[in-house]
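S.K.: Just a sequence and a predicted model for now, questions to come.
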Amino acid sequence: MAKKCGISTLLLFGVYALVMYVYIFHSNSGGIPVPLKGTVVDPHVFMSERELYLSEEYSKIKNFLYFVATPFEWIVYLFILITGLSQVFEKWTTVKKQWVFLQNALYLFLLSLFIFIVLFPLDYYRYSLSKNYGISTQTFNSWMRDNVIDFWVDFGTTVVIVTVLYWLINRNPKKWWLTASLLMIPFSIFIMFIQPVLIDPLYNDFYPLANKELETKILTLAEQTNIPAEHVYEVNMGEKTNALNAYVTGIGSNSRIVLWDTTLNRLSESEILFVMAHEMGHYVEKHIYFGITKSIITTLLGLWLTAKLMLWFIARFKHILKIKQINAIHSLPLFFLITSFLLFASSPLSNYISRYLEVRADEYAIELVEDPSAAVSTFQELTKAGLNEVNPPLLVKWFRYSHPTTLERIINVTNEIESKELEGR
């Protein structure tokens, strides 16, 4: 029965991958509407022929990888269950009952290591692809170092979460999801608080912005928007990527304004000020609290659905999945599989909300710096640096774009200009 289930899953995955390949590589979705050709939104206007070719090719490959990689991870989790490997990991890590934290840590280490090894070729291909297309500038040693840090940071936080989670499941197998959801609120806020000072510096070096004149202008904007910032930080991302970014991170006394050095080197001062005004827009409009609220709601619904689905799958397929009971640690791959699926399925809604907030931040930035031309050129430069599509296919936009497309962002700017002109008449 388990073998039949495995073969059926692989066949289904093959059909799905073929459908996505045809959709991404051979459909006519996306592209620039005819009335907008030759305008500032047309990539033929602001990108070279080589950039256009690389953008189209690179975007198709990375989008296809996204749509097949996540279901492939589900197959890995399913493989761990139906082969009994999860039970084997549990037996290998059996310790005295009072040392449950140690057992969970040992089990999770074996599970994480196995998944890391299985998915490593796919991760390495993504890295190689990004490097071949000129997005990544990172050496293999540096990339591996980041992967190892990722492994241990994820491992440490997951051990804590899983230990608490299974303790709650043991205490109340039917209502554990509610208490777990409530406990995730302070835990998430704590992670947001320590990330800028403890986690982020593990990957990169942060230091005060060297350009003090630019820092003064950024802090003046921050003062206008009541952001409690005394310094602007830059981070040495040029060692790893040619992409551009800036952000306001952290909460409370640990909040930071951060600029990538690639952004500083590639964008003009007016473009940098627009980018920073956009990030400040998120702060002023309390988008961090929108994010926290969304996280609370999605966690509550997600864990509730996960609890229901785990009980249903175990009741119906426990012999195939080789799960004896929900409170056994070897059921963890099923938990990961279901939560991963729910996150994937809910990403269109999550991205829709995120895109709305990004539009609001764009509108705030345009009002604050009063330089629409800087906004347009910024969006063009971001597109060129990341080899992004100006108007991606609909499914790609739904599942992948947490920001509006370049087409939408530039149209929003031009609409804003036109409305201002009408008001002035």
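M.R.: Perfect, thanks for sending it.

S.K.: Please make it C-alpha for all contacts and neighbour counts, starting now.
M.R.: OK.

S.K.: got the buried residues for the helix ranked longest in the chain?
M.R.: The helix spanning the most residues in the chain, taking DSSP state H as the definition, is helix 332-369. Buried residues in helix 332-369, defined by neighbour count with 16 or more other Cα atoms under 10 Å: 332-335, 337-342, 344, 347-348, 350-355, 357-366, 368-369.

S.K.: Pasting the second one now:
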Amino acid sequence: MARKIGFYGVILYCLYGLLFYWYLFYFADTSLSFEYEGTRADPATFLNGRELMLSEEYSKVRNLLFFLSTPFEWLFYLFILLLGLSNAFKKWAEQSAKYKFVQRAIYLIWLSFFAFIATLPLSYISYSLSKSYNISTQTFGGWMKDELIDFWVNYGTLLIIVTVLYWIINKSRKRWWLYAWLLSIPFTLFMMFLQPVVIDPLYNDFYPLKNKELEAKILALADKAHIPAEHVYEVNMSEKTNALNAYVNGIGSNSRIVLWDTTLNRLDEQEILFIMAHEMGHYVEKHIYFGIAGYLLLSLVGLYITGRMMEIIISRWGKELKVPAVNDIRSLPLLLMIISMLMFISSPLSNFVSRYEEARADHYAIKLTKDTDAAIKTFQELTRAGKSQVNPPLLVKIFRYGHPTMLERISSLEEYGLKNHLKKHE
């Protein structure tokens, strides 16, 4: 039975991969409808022929890698269970230590190491792809360093979560999902508080914005929007990428406005101010807190479904998976596989909400700056720098895009500019 499960798992994964390859390379239509041709949203008006070709090529391969990587993770966890590796990890842990916490730490380091090795080829292909299309500027050593930081940050976080989670499951087999969710609330808020000052600096150097004249204008814009901001930070992303970005993260006293140095180098002052106004829109409309609330609601539903599915799967196929009970640490790969599946399935909903919030932030930014031309040029430059598709395929938009497409963003700005122009001449 275990062989059958593994065989069908591989066959389904291959069929899934072929289906998405056919969809992305042969079926999906990314051309613009006639009403957008010749407008400022038409990439042919701001990209040359080579840039258009490279954007299409890069986007297709990158999107295929995205759709292949998540189900590959499920297949990996399935084979960890079917081949008895989860069982072996537990035995090695029990032979190496007598304390439960140390045993779990050893089990988890083995599982994390195997996951790292299994997923490294796909990660390297993604890195190599971005290098070949001149998006990544990072050396192999720098990329490998970030991968190792990721490994240890994820391991440390997962060790805390797993230790507490299995303690809860052993205390309450029926309601562990509820107690785990209740504990996840302060943990999530604590991690968001730590992110800007502890985790992010592990990857990059952050420092106050060097251009004090620009900082004064950004802070004046923040004051106009009634935002209590004191400092704007820049980060040295040019060592790693040619892409552009800016964001606000953290909560409470640790919240930060951050600009990539690539953004500062590539955009003019008015375009930077538009990006900052967009980020301020998120603050004014409290999107961070709505995002936290949405995440916690989804995680409550997700943990409940995970608990129910684990009971059903272990009762029916526990022997084949070599997992005797939910509260056994050997069930961890199954738990991680189910959570990953649920996150993938729920991503269209979370992306839809995110796109709505991003559109609201765009609307707020243009009302605050009243500079349609700078806003449109910003999105055109973001498209060029990231080699992104202006009009991506529908499934790509649904599963990958937390922002409106560039077609939607630029065309809505053109519409806003036209309405404003007509109002002035009435």
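M.R.: Great, that's in hand. Fair warning: this is a prediction, and the values are worked out from it, not measured in the lab.

S.K.: on average, how far is the longest helix of structure 1 from the matching bit in structure 2?
M.R.: On the superposed models, the aligned residues of structure 2 are on average 0.4 Å from helix 332-369 of structure 1, with distances taken as mean Cα distance after the TM-score superposition for structure 1.

S.K.: C-terminal to that helix, which secondary structure element comes first?
M.R.: Scanning the chain past helix 332-369 of structure 1 towards its C-terminal end, the next helix or strand to appear is helix 372-386 (assignment: DSSP states H and E).

S.K.: I'd like the next helix or strand past that following helix.
M.R.: Helix 372-386 of structure 1 is succeeded, C-terminally, by helix 394-400 (DSSP H and E).

S.K.: Other residues contacting that following helix?
M.R.: Residues from elsewhere that reach helix 394-400 of structure 1 (Cα atoms under 8 Å, 6 or more residues apart in numbering): S29, G30, N63, F344, S347, P348, L349, N351, Y352, T405.

S.K.: Among the residues you listed, which one sits closest to E239 of structure 1?
M.R.: Of all the contacts of helix 394-400 of structure 1, the one with the least separation from E239 of structure 1 (Cα to Cα) is N63, at 24.8 Å.

S.K.: close enough to count as contact, the closest one and I24?
M.R.: Yes - with contact taken as Cα atoms under 8 Å, N63 of structure 1 and I24 are classed as touching, separated by 7.5 Å.

S.K.: Work out for me the element Q87 of structure 1 sits within.
M.R.: Of the helices and strands defined by DSSP H and E, Q87 of structure 1 is found in helix 85-92.

S.K.: between that helix and helix 332-369, how many degrees?
M.R.: Relative orientation of helix 85-92 of structure 1 and helix 332-369, computed by axes from the mean of the first three to the mean of the last three Cα atoms, to 10 degrees: 110 degrees.

S.K.: Work out for me the element the equivalent of W317 of structure 2 over in structure 1 sits within.
M.R.: Mapped onto structure 1 by TM-score structural alignment, W317 of structure 2 lines up with F317. Under the assignment given by DSSP H and E, the secondary-structure element containing F317 of structure 1 is helix 287-321.

S.K.: By how much does that helix deviate from structure 2 on average?
M.R.: Its aligned residues in structure 2 lie a mean 0.6 Å from helix 287-321 of structure 1 after superposition (mean Cα distance after the TM-score superposition for structure 1).
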